[in-house]
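Colleague: turn this into a model:
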Amino acid sequence: MEFGLDKCSTVALKKGKLIESEGINMPNGQTIRCHQPEAYKYLGILQLDNIKHEHVKTVVSKEYTQRVRKILKSKLNGGNTIKAINTWAIPVIRYTAGIINWTQMELDNLDRKTRKLMTIHHSLHPRSDVDRLYLPRRSGGRGLLQVKQAVKEEEHALAEYVKQSEEPALIEVKNQKLLKAQQTKNQYKKTALQTRADSWHNKTLHGKFLDKIDGKADKEKTWLWLTNGTLKKETEGLILAAQEQAIRTKAIQAKIEKSADDPKCRLCKETDETIDHILSCCKKIAQTDYKQRHNYVAQMIHWNLCLKYHLPAVKNWWDHKPAKVVENEHAKILWDFRIQTDKVLEHNTPDITVVEKNKVWIIDVAIPGDSRIEEKQQEKLSRYQDLKIELQRLWQKPVQVVPVVMGTLGAVPKDLSRHLETIDIDKITICQLQKATLLGSARIIRKYITQS
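Modeller: Below you'll find the predicted structure:
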């Protein structure tokens, strides 16, 4: 149907689609040029005669990647970095769930790109466990939302909403079975997290830390440093890699990678070089790096005791320099002080001794390997029993031994909270003790083990 127009300018409609023409010549000699059809956005999704799936995927993927890169370039600590990705980058993808036809491969590629960017910016070790990365921090993971899981959760939530809706249009959608989901969003999420946790636990190397602390540590408190998330993202990634045996020690190179012949420690040359050996058992650095880490934790406790008894103390615990003896009318605090007794004792120099008018506390700090925290705690209690008996006899006061034990990679003994309550210092938390310990351990790893 031409209505008297030139044949070349005819606009026809075939099968519901607009056929482009060179233009329309009007009777008055003017020409109406044909414009290319332009797509438009509806609720943020680009459309024309249909949703532009491929174009939207390209734009959304680029925006997501840019946001992740900006976050990782920032100075945010480990916990806030993950929160920023979850709340600023992931929603870009999640908004398209159930609308854009994402393939499994495309979602997996986005997750892979995220991990690659994290590795480039030193917040994820290249050999670190992938399953653990997506577990909640309270369970020992890093709490990152997986792109694929986020999309699948939204699709399940959308299907659940349609299924429960009583609106006629949505009832028709349900009847047509356009959205298929066998589980609710919560069921899918629970199953996915449980599968991921089991996978991490069952891995020979990556799950070894869990085997070490099983039955010995308070697991909820062991992950406090993760839930608090105050370490730098680089340090956080390093500590998790150390827990997962992902650091390339000489023992790993010789026995697993088969890329070296000698598994012995590069420092003492006596024992196989494992993470546990480097962090807690090497004799060559016992009086230097181990002592520095130990004193760092002990001075935190000393600083808190000074505040408790209104003794002179600087503003920040890390600037605190403990004196051998500080005292006032409330108490006397001895730092690394050899206590004289009538009987010659082998162990008479605890880290801190607090002398009140009516009671004495013997406080000793230890940072052993994470598998030996319970054993070390009992060792401290028995080691100072003779000194306790002698002081009770000489000073005529009740004496209590308080062991403060923390694993080199953050494992917390079940009795640590009770021991800290005994000395009643409210300015210190287990998380602070963990942070001081982990910073010392990270320093040792960086100093002696080349990361590759």
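
Colleague: rest of the way, CA atoms for contacts and neighbours
Modeller: Will do.

Colleague: how much space between Asp111 and Tyr134?
Modeller: In this structure, Asp111 lies at 10 Å from Tyr134, with C-alpha to C-alpha, to the nearest Å as the measure.

Colleague: report the secondary structure state of the nearest residue to Arg383 once chain neighbours are set aside.
Modeller: Nearest residue to Arg383, sequence neighbours excluded (C-alpha to C-alpha, 6 or more residues apart in numbering): His347, at 6.7 Å. Going by DSSP: H, G, I helix; E, B strand; the rest coil, the secondary structure assigned to His347 is coil.

Colleague: mind checking how far His347 is from Arg338?
Modeller: In this structure, His347 and Arg338 are 9 Å apart, going by C-alpha to C-alpha.

Colleague: hmm, back to that, Asp111 and Tyr134 - which one has more neighbours?
Modeller: When Asp111 and Tyr134 are compared for neighbours, Tyr134 comes out ahead with 20 against 17, by other C-alpha atoms under 10 Å.

Colleague: what is the burial count for Leu394?
Modeller: Leu394: 11 surrounding residues under other C-alpha under 10 Å.

Colleague: what about it, helix or strand, and which?
Modeller: Element membership for Leu394 (DSSP states H and E) is helix 385-395.

Colleague: packing partners for the very next helix or strand once past that helix?
Modeller: Helices and strands here follow DSSP H and E; after helix 385-395, the next one along the chain is strand 399-405. In terms of contact count using 3 or more C-alpha pairs under 8 Å, 6 or more residues apart in numbering; DSSP states H and E, strand 399-405 is assigned the packing partners strand 360-366, helix 373-383, helix 385-395, helix 416-423.

Colleague: deepest of these, which one?
Modeller: Among those, ranked by average contacts under mean count of other C-alpha atoms under 10 Å, first place goes to strand 360-366 (a mean of 22).

Colleague: next, the angle from that one to helix 416-423.
Modeller: Between the direction of strand 360-366 and that of helix 416-423, the angle (axes from the mean of the first three to the mean of the last three C-alpha atoms, to 10 degrees) works out to 150 degrees.

Colleague: here is the second sequence; please produce its structure so I can put it next to the first one:
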Amino acid sequence: MNYVPLEIRLGKDCYKFSNVDDAKKMFKKHFKKVFIEQKSEKFNRNLEYGKWRLKCKDEVDSDWIRGDISIKHVRKLFAASEGQTITKCHWKFGSNEFVDRKCRHCGQAVETVYHILNRCEKFKKSLFVSRHNNMGIAILRRVLKKYGFSYVKGKKIYKNNNAEIFFDTLYPLLSQVVASNPDMVIIDKQRRKSCF
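Modeller: Here you go, the predicted model:
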């Protein structure tokens, strides 16, 4: 049985086939790809991270790469920010049997991502402090770049002709700070200003 050569145009693309079986395979592959792209686009429109990422520049997005954070942790972070991390609260919905929704660590409130990241008593001295320090380092990197320094892990004091920057170290103050010692002190020598 002889097959007639077949030529099909889909938008800008042109496909040529020598038989019908090849055309079927290509169509199946093409429609599957289009279907997945449409589903993915619809899903991403519903998430806040997708909207935020479109508004931001590449510079903001690549901070994760320069910060030596693995892609696994980035995915977990965005899942947590969207409330997609599975907690005991999720198991209650969609199940007919009783599931205790209280936090398995402190037992005081409903176990949600918000509670674990912001309110749980067990993590106040570990997770909260660690997250605070990581944010401080991210801000420090931006400030150092602005004043012409390069970040060195563990270094607390940066000095040059333009500025002095003290990070996570005691700094003598003339007046007592009520809340706590400042995490970062920036002394801009050119503008003759200081910032805590």
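
Colleague: all helices in the second structure, in order from the N-terminus.
Modeller: Assignment of helices within the second structure using DSSP state H yields the ranges 20-46, 48-55, 58-61, 63-66, 71-81, 88-92, 113-118, 127-146.

Colleague: reformat the ones you listed as CSV; add distance to Asn162 of the second structure.
Modeller: Conversion of the helices of the second structure to CSV gives the following (distance: least, C-alpha to C-alpha, whole Å):
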stretch, distance to Asn162 of the second structure
helix 20-46, 44
helix 48-55, 33
helix 58-61, 24
helix 63-66, 25
helix 71-81, 35
helix 88-92, 52
helix 113-118, 38
helix 127-146, 10
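
Colleague: what's the closest of those to Val152 of the second structure?
Modeller: Proximity to Val152 of the second structure, assessed across the helices of the second structure by C-alpha to C-alpha, is greatest for helix 127-146 (9.5 Å).

Colleague: what's the mean distance for the closest one versus the first structure?
Modeller: Once fitted to the first structure, helix 127-146 of the second structure is off its aligned match by 2.8 Å on average (mean C-alpha distance after the TM-score superposition for the first structure).

Colleague: where in the second structure does the helix holding Leu394 of the first structure fall?
Modeller: Aligned using TM-score structural alignment, helix 385-395 of the first structure spans no residues in the second structure.

Colleague: again, but for stretch 279-287 of the first structure
Modeller: Mapped onto the second structure using TM-score structural alignment, stretch 279-287 of the first structure covers residues 117-125.

Colleague: what is the burial count for Val399 of the first structure?
Modeller: The tally of other residues near Val399 of the first structure (other C-alpha under 10 Å) stands at 22.

Colleague: before we move on, back to that, would you turn the helices and strands packed on strand 399-405 of the first structure into a markdown table with distance to Lys14 of the first structure?
Modeller: Written out in a markdown table, the entries for these read as follows (distance: least, C-alpha to C-alpha, whole Å):
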| stretch | distance to Lys14 of the first structure |
| --- | --- |
| strand 360-366 | 83 |
| helix 373-383 | 79 |
| helix 385-395 | 97 |
| helix 416-423 | 78 |
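
Colleague: can you tell me which of those comes nearest to Ala169 of the first structure?
Modeller: Put simply, out of these the one that sits nearest Ala169 of the first structure is helix 416-423, at 57.6 Å, with distance taken as C-alpha to C-alpha.

Colleague: starting at the chain centroid, how far to the closest one?
Modeller: Here the centre of mass of C-alpha atoms in helix 416-423 of the first structure, compared against the chain's by C-alpha atoms, centre = their mean, to the nearest Å, lies 26 Å away.

Colleague: run the chain-centre distance for the next helix or strand after that helix.
Modeller: Tracing the chain past helix 416-423 of the first structure, the next element assigned as helix or strand by DSSP H and E is helix 430-448. From the chain centre to the centre of helix 430-448 of the first structure is a distance of 15 Å (C-alpha atoms, centre = their mean).

Colleague: the second structure: matching residues for helix 430-448 of the first structure?
Modeller: Residues of the second structure matching helix 430-448 of the first structure are absent, with TM-score structural alignment as the criterion.

Colleague: got the angle between that helix and helix 291-308?
Modeller: Orientation check (the same axes, to 10 degrees): helix 430-448 of the first structure against helix 291-308 gives 160 degrees.

Colleague: list the buried residues of stretch 36-51 of the second structure.
Modeller: Residues of stretch 36-51 of the second structure include none that count as buried (16 or more other C-alpha atoms under 10 Å).

Colleague: tell me the counterpart of Asn134 of the second structure in the first structure.
Modeller: Residue correspondence, TM-score structural alignment: Asn134 of the second structure in this structure matches Tyr296 in the first structure.

Colleague: dump the residue contacts of the nearest residue to that match once chain neighbours are set aside.
Modeller: Ranked by C-alpha to C-alpha, 6+ apart and with sequence neighbours excluded, the top spatial neighbour of Tyr296 of the first structure is Ala436, at 6.6 Å. By C-alpha atoms under 8 Å, 6 or more residues apart in numbering, the contact set of Ala436 of the first structure is Arg293, Tyr296, Val297.

Colleague: scan those residues and report the most crowded one.
Modeller: The most crowded member of the contacts of Ala436 of the first structure, judged by other C-alpha under 10 Å, is Val297 (24 neighbours).

Colleague: could you find the closest non-adjacent residue to the equivalent of Glu38 of the first structure over in the second structure?
Modeller: Under the alignment (TM-score structural alignment), Glu38 of the first structure pairs with Tyr3 of the second structure. By the measure of C-alpha to C-alpha, 6+ apart, the closest residue to Tyr3 of the second structure outside its immediate chain neighbours is Asn19, 5.5 Å from it.

Colleague: try Ser150 of the second structure
Modeller: Leu144 (6.2 Å).

Colleague: need the counterpart of the one you found in the first structure.
Modeller: In the first structure, the position corresponding to Leu144 of the second structure is occupied by Cys306, as judged by TM-score structural alignment.

Colleague: pretty sure that match is in contact with Val314, am I right?
Modeller: No - under the contact definition of C-alpha atoms under 8 Å, Cys306 of the first structure does not touch Val314, with a separation of 9.6 Å.

Colleague: buried set for stretch 419-439 of the first structure?
Modeller: By neighbour count on 16+ other C-alpha under 10 Å, the buried set for stretch 419-439 of the first structure is 419-420, 423, 425, 428, 430-439.
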